[in-house]
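Visitor: Okay, sequence plus prediction incoming.
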Amino acid sequence: MVENLINSNSQLAQNSHSLYHIPLSNAIKISSFGLIFFMFNSFSIDTITDKKLFVNGKVESKISLNEDGIKDGIERRYNKNGTIKYIAYYKNGKKNGIEEWFDREGKILSQTHYKDDIVDGVEKIYYDNGVVMLERRYSNGKKHGLEIKFNRNAMMCSILIYNNGILQEI
């Protein structure tokens, strides 16, 4: 790990459970008796990746935090078997982008788009065979537009139309 850090001029350091991105531009490399030390005249932590482990040693979750400890980046949660369970993207503590849930085998269960921690955009829910079960649209946290239900063979079953959270008559 340290050898890779030195050779790549990476800005990555690690303690027992977290990764830190540390700018090395202010580092002074000191080599003495076969040991290498870095002295920093100043540094700041840009990103912290908090990692939690299951008892079996596999990763349970990884969350990117900013220097204030607020979620900022990717959050990943894993099943005990190591497959991905959940992925979400954060900006300053709020979900921004897609949130995805997966089953134990890693198959997609749902996808939901967020903007500033509010559902905004397309949401899809899937059958265990990977076919879309439900597709609906949100605007600012309210259903808005088409909500389409499909059967397991991807045949359309029903269509509902919403306007600002209110079901419209067809």
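Guide: That came through fine. Residues are numbered from 1 along each chain as shown.

Visitor: Could you use CA atoms for every contact and neighbour count after this?
Guide: Noted.

Visitor: what number of residues lie near the nearest residue to Phe54 once chain neighbours are set aside?
Guide: With C-alpha to C-alpha, 6 or more residues apart in numbering as the criterion, Phe54 has its nearest non-adjacent residue at 5.5 Å, and that residue is Glu60. Number of residues near Glu60 (other C-alpha atoms under 10 Å) recorded here: 21.

Visitor: Which strand or helix spans Glu60?
Guide: strand 59-65 (DSSP states H and E).

Visitor: which helices and strands does that strand pack with?
Guide: strand 48-53, strand 71-78 (3 or more C-alpha pairs under 8 Å, 6 or more residues apart in numbering; DSSP states H and E).

Visitor: any idea which helix or strand comes after the last one?
Guide: To tie it back to what came earlier, the one meant is strand 71-78. strand 84-91.

Visitor: Quick one: list the elements packing against that following strand.
Guide: Counting by 3+ C-alpha pairs under 8 Å, 6+ apart, strand 84-91 packs on strand 71-78, strand 97-102.

Visitor: ok, Glu135 - contacts?
Guide: Val122, Glu123, Lys124, Ile125, Leu146, Glu147, Ile148, Lys149 (C-alpha atoms under 8 Å, 6 or more residues apart in numbering).

Visitor: okay, pairing it with this:
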Amino acid sequence: MINSIKIFLLLLFLSILYIGCKDNREKYWENGNLQSELQYKDNKLNGLATWYYENGNKEQEVYYTNNVIVGSLLRWYQNGNYESKSFYKNGRLEGQALMFDENGHLLSEENYVNDTLDGKFIQWYSSGQMKINGHYERGNYNGRWLYYNLVGDIIGTGNYVKGTGIQKAWYPNGNIMREINYVNNLKHGTEKLFNIDGKLEETLYYKEGKLID
């Protein structure tokens, strides 16, 4: 009986100690609506953290472990539609990340491995028409990239091997508009600009992304 009481008191003490270490902090807008709801433990963000707009709709929701983001990070526009969805592993972006416009249309899909772009990369116009379709490998442009106008015509291409390659764009009449050389994802070498008739008008020179006078 005495041992049972001791165990009970010990568990009670540990529970009180645990609760004492946790700290839920809330802030409010002047209109009385909740502004933020944060969970702390040992003075570090631990648990679900939520921020709100003044109208009461959620702005951002994320989970922390010792000040480090883990799991899904969700953001909303003030009208309640999603702004972005992403996932974190030990504070680093991992997997698919999505962006939306205020009307709920999907604008982009990015893929990450250990906080670095890796995999499929797509952007859309608000109409739903694809804008850019490409691929990253360990943060570098890789493979064939396609660029579209609002009606779905291909207006540019890029062909890369680990960030090095050539990007081209065309006028609506099919003539080339410009041709750019890339190294390590940066303009490097020549950028040739053509007029609508396809005649070379200007050649610019770049070094590691910087224009050379």
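Guide: Thanks, I have the structure now. Nothing here was measured: the structure is a model prediction, and the numbers come from that model.

Visitor: Find me the equivalent region of stretch 97-115 of the first structure in the second structure.
Guide: Using TM-score structural alignment, the residues of the second structure aligned to stretch 97-115 of the first structure are 71-89.

Visitor: From the chain's centroid, how far away is the matching stretch?
Guide: 10 Å (C-alpha atoms, centre = their mean, to the nearest Å).

Visitor: Aligned to Ser127 of the second structure, what sits in the first structure?
Guide: In the first structure, Ser127 of the second structure lands on Asn153 (TM-score structural alignment).

Visitor: next one: Val113 of the second structure
Guide: Aligned partner of Val113 of the second structure by TM-score structural alignment: Ser139.

Visitor: and its match, how many neighbours?
Guide: Ser139 of the first structure: 18 neighbours (other C-alpha under 10 Å).

Visitor: Not counting sequence-adjacent ones, nearest residue to Ser86 of the second structure?
Guide: Closest to Ser86 of the second structure by C-alpha to C-alpha, 6+ apart is Ala97, at 4.3 Å.

Visitor: where does the match of Ser127 of the second structure land in three-state SS?
Guide: coil (DSSP: H, G, I helix; E, B strand; the rest coil).

Visitor: right, and it touches Asn129 too?
Guide: No: assessed by C-alpha atoms under 8 Å, Asn153 of the first structure is found out of contact with Asn129, at 9.2 Å.

Visitor: Give me the residue at the spatial middle of the second structure.
Guide: Centroid check for the second structure by C-alpha atoms, centre = their mean gives Ala97 as the closest residue, at 5.4 Å.

Visitor: hang on, it packs against Glu83?
Guide: No: the pair Ala97 of the second structure / Glu83 is not scored as a contact, 10.9 Å apart, by C-alpha under 8 Å.

Visitor: hmm, back to that, how about the helices and strands packed on strand 84-91 of the first structure in CSV, adding distance to Ile166 of the first structure and mean neighbour count?
Guide: Listed next are these as CSV, based on distance: least, C-alpha to C-alpha, whole Å; neighbours: other C-alpha atoms under 10 Å:
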stretch, distance to Ile166 of the first structure, mean neighbour count
strand 71-78, 33, 21
strand 97-102, 24, 20
